[in-house]
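J.: My questions are about this predicted structure, shown below with the sequence.
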Amino acid sequence: CLGDRAAVALSRAGHFRGRTLFSGMLYAPLVMPEVITGLSLLLLFVAISAERGFWTVVVAHTTLTMCFVAVVVQSRLHALDRSIEEAAMDLGCSPVAAFLRATVPLIWPAIAAGWMLAFALSLDDLVIASFTTGPGSTTLPIRIYSEVRLGVKPEINAICTLIIAAVTVLIVVASLAAKLSKTQADNAAPM
């Protein structure tokens, strides 16, 4: 959600004061090593006396993944024809309604792709989670890593098999949905 809004701000707001700083801070996690990001967030949480746990991991993963979502959505917004949104405003929609009714359906695949990318990166992250998690809270990658150090157990194999099966099912469903959508578009196209 934050990555989508950041992408809209960067692609639609034009030049505003602090744009360079905003985009620099937004894209910094793309090029910064995860160890540096994790350590920086740990120092931030210590400085503000935040108890490390679930919410610190959420903030850390949001910081890490927001830039990837913004890149995906911003690229789709740049490729989008603004005249569709302008036509909706000419027909009586407010700018917000025109964006929601005309633009959001067109950028929905980019939003979904950004969400899936963010989910995969968050699920995969071990380094930042190890810096920001606290006692009593753990993430799946940390749990798997700590279990594997002591030897591979059947539970770890089962978890990994379930994750692979879920990803496979999602890929097959997405592929079938894309194929169905293309077929419907080809059938609806005038000859």
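T.: That came through, no problem.
J.: can we go C-alpha only for contacts and neighbour counts from here?
T.: Noted.
J.: Check the chain for its longest helix and report it.
T.: Secondary structure assigned by DSSP state H gives helix 154-188 as the longest helix of the chain.
J.: Show me the helices in this structure, by range?
T.: Listed in chain order, the helices found in the chain under DSSP H are 2-12, 19-31, 34-47, 54-79, 83-90, 95-98, 104-124, 127-132, 140-149, 154-188.
J.: let's bring in a second model and compare:
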Amino acid sequence: MNRGVSWFNITSIVLGFAFLYLPIVILIIFSFNESRLVTVWGGFSTKWYSELFNNQGLMDAAWVTARVAFVSATVATVLGTLAAITLVRFGRFHGRTLFSGMVYAPLVMPEVITGLSLLLLFVAINFDRGFWTVAIAHITFSMCFVAVVVQSRLVSFDSSVEEAAMDLGCPPAKTFFVVTLPIILPAVVSGWMLAFTLSLDDLVIASFTTGPGATTLPMKIYSQVRLGVTPEINAVCTILIALVTIGVVTASLVSKRQELERKRAEAAAKAQ
């Protein structure tokens, strides 16, 4: 009975992972295809990566996407961290329910509604659409993800460390930057990486809020795929997959290292 259940679980996991990742593996393989026909294997070649870097339209879209992702992830991390601190440290205050609802609303709001509402806002205030409207839109929906990640770390945070620092004469602001921030830094870095990845991946909201000269890479890929998949598209998607994978692995390693250092410090403190 247990053996049957075990084989059933293994088979389910294998089929599930194959369904999720086999198309990605096929895309990566065909990005090294010699043939221009993406469904016919013509031999191994890296020429499409050279062609990709000579494609000025894709390069401009990639540069816009990278700038938008960096700016939006950085601002969203700052605002999301402040929101998480407010929700965890200030307890129940007047308007807390409204504040938490506004912070977490983008988590459950359909992207079409978010993009349309932001478009109507920018039109109402006569704000020219372009790079900054896309960045503001990405900050709006990615800030809540950062708040969730940082809040989960602050809930288990030992506030006695901060109290000890302030008892020794450390001002509250310095206590945050010297004591609190280094401890919650893995969560902050993870939140930044998550916001950066979400910005790289966004298509719907950027389509509503973009303007002249602010075409992002997902929008460029989508517009070209509608006319047919080309080997350059496979190549640029492979590079995006590699960047996201490197970022996730790096954030995971940093988080594990910080966690080990924290445990060592706690063990040393208990030994003393």
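T.: Arrived safely. As the structure is a prediction and not an experimental result, all values here were calculated from the model.
J.: Now compute the TM-score of the two chains, please.
T.: Superposed pair, TM-score by TM-score structural alignment, normalised by the length of the first structure: 0.90. Supporting alignment: 191 aligned residues with a Cα RMSD of 2.2 Å.
J.: What residues sit buried inside the longest helix of the first structure?
T.: Neighbour counts over helix 154-188 of the first structure (16 or more other Cα atoms under 10 Å) mark residue 156 as buried.
J.: one step back: deepest in the core, which of the helices of the first structure is it.
T.: Most buried of the helices of the first structure, by mean neighbour count (mean count of other Cα atoms under 10 Å): helix 127-132, with a mean of 22.
J.: how about that one, aligned to which bit of the second structure?
T.: Alignment of helix 127-132 of the first structure against the second structure: residues 204-209, by TM-score structural alignment.
J.: And the matching stretch against the first structure, how far off on average?
T.: Mean deviation of stretch 204-209 of the second structure relative to the first structure after superposition (mean Cα distance after the TM-score superposition for the first structure): 0.6 Å.
J.: Now check the first structure for the residue matching residue 19 of the second structure.
T.: Taking TM-score structural alignment, residue 19 of the second structure has no aligned residue in the first structure.
J.: and residue 19 of the second structure, how many neighbours does it have?
T.: Around residue 19 of the second structure there are 11 other residues, counting by other Cα atoms under 10 Å.
J.: which stretch of helix or strand covers it?
T.: Per DSSP states H and E: residue 19 of the second structure is located in helix 2-30.
J.: In that helix, which of the residues would be classed as buried?
T.: Across helix 2-30 of the second structure, burial judged by 16+ other Cα under 10 Å covers 24, 27, 28, 30.
J.: was I right about the second one contacting residue 238?
T.: Yes - under the criterion of Cα atoms under 8 Å, residue 27 of the second structure makes contact with residue 238 at 7.3 Å.
J.: which one is the residue nearest in space to the middle of the first structure nearest to, not counting chain neighbours?
T.: By Cα atoms, centre = their mean, the first structure has its centre lying nearest to residue 118, at 3.2 Å. Of all residues not flanking residue 118 of the first structure in the chain, residue 65 sits nearest, at 5.0 Å (Cα to Cα, 6 or more residues apart in numbering).
J.: What's the match for that neighbour in the second structure?
T.: Counting by TM-score structural alignment, the partner of residue 65 of the first structure is residue 142.
J.: got a list of what that match touches?
T.: By Cα atoms under 8 Å, 6 or more residues apart in numbering, residue 142 of the second structure lies in contact with 72, 73, 76, 195, 198, 199.
J.: lining up the residues you listed with the first structure, which overlap?
T.: Of the contacts of residue 142 of the second structure, the contacts whose aligned counterparts also meet in the first structure (both residues aligned by TM-score structural alignment, their matches' Cα atoms under 8 Å) are 195, 198, 199.
J.: Kindly reformat those as TSV containing distance to residue 103 of the second structure.
T.: Converted to TSV, these look like this (distance: Cα to Cα, whole Å):
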residue	distance to residue 103 of the second structure
195	15
198	17
199	18
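J.: any idea which of those is closest to residue 88 of the second structure?
T.: Nearest to residue 88 of the second structure among those, counting by Cα to Cα, is residue 195 at 20.8 Å.
J.: what's the counterpart of the closest one in the first structure?
T.: With TM-score structural alignment as the criterion, residue 195 of the second structure matches residue 118.
J.: which ones are touching its match?
T.: Going by Cα under 8 Å, 6+ apart, residue 118 of the first structure touches 65, 66, 68, 69.
J.: Now do the same contact list for the equivalent of residue 12 of the first structure over in the second structure.
T.: The alignment partner of residue 12 of the first structure in the second structure, by TM-score structural alignment, is residue 89. Listed by Cα under 8 Å, 6+ apart, the contact set of residue 89 of the second structure is empty.
J.: Okay, residue 89 of the second structure and residue 96 of the second structure: tell me how far apart.
T.: Residue 89 of the second structure sits at a distance of 12 Å from residue 96 of the second structure (criterion: Cα to Cα, to the nearest Å).
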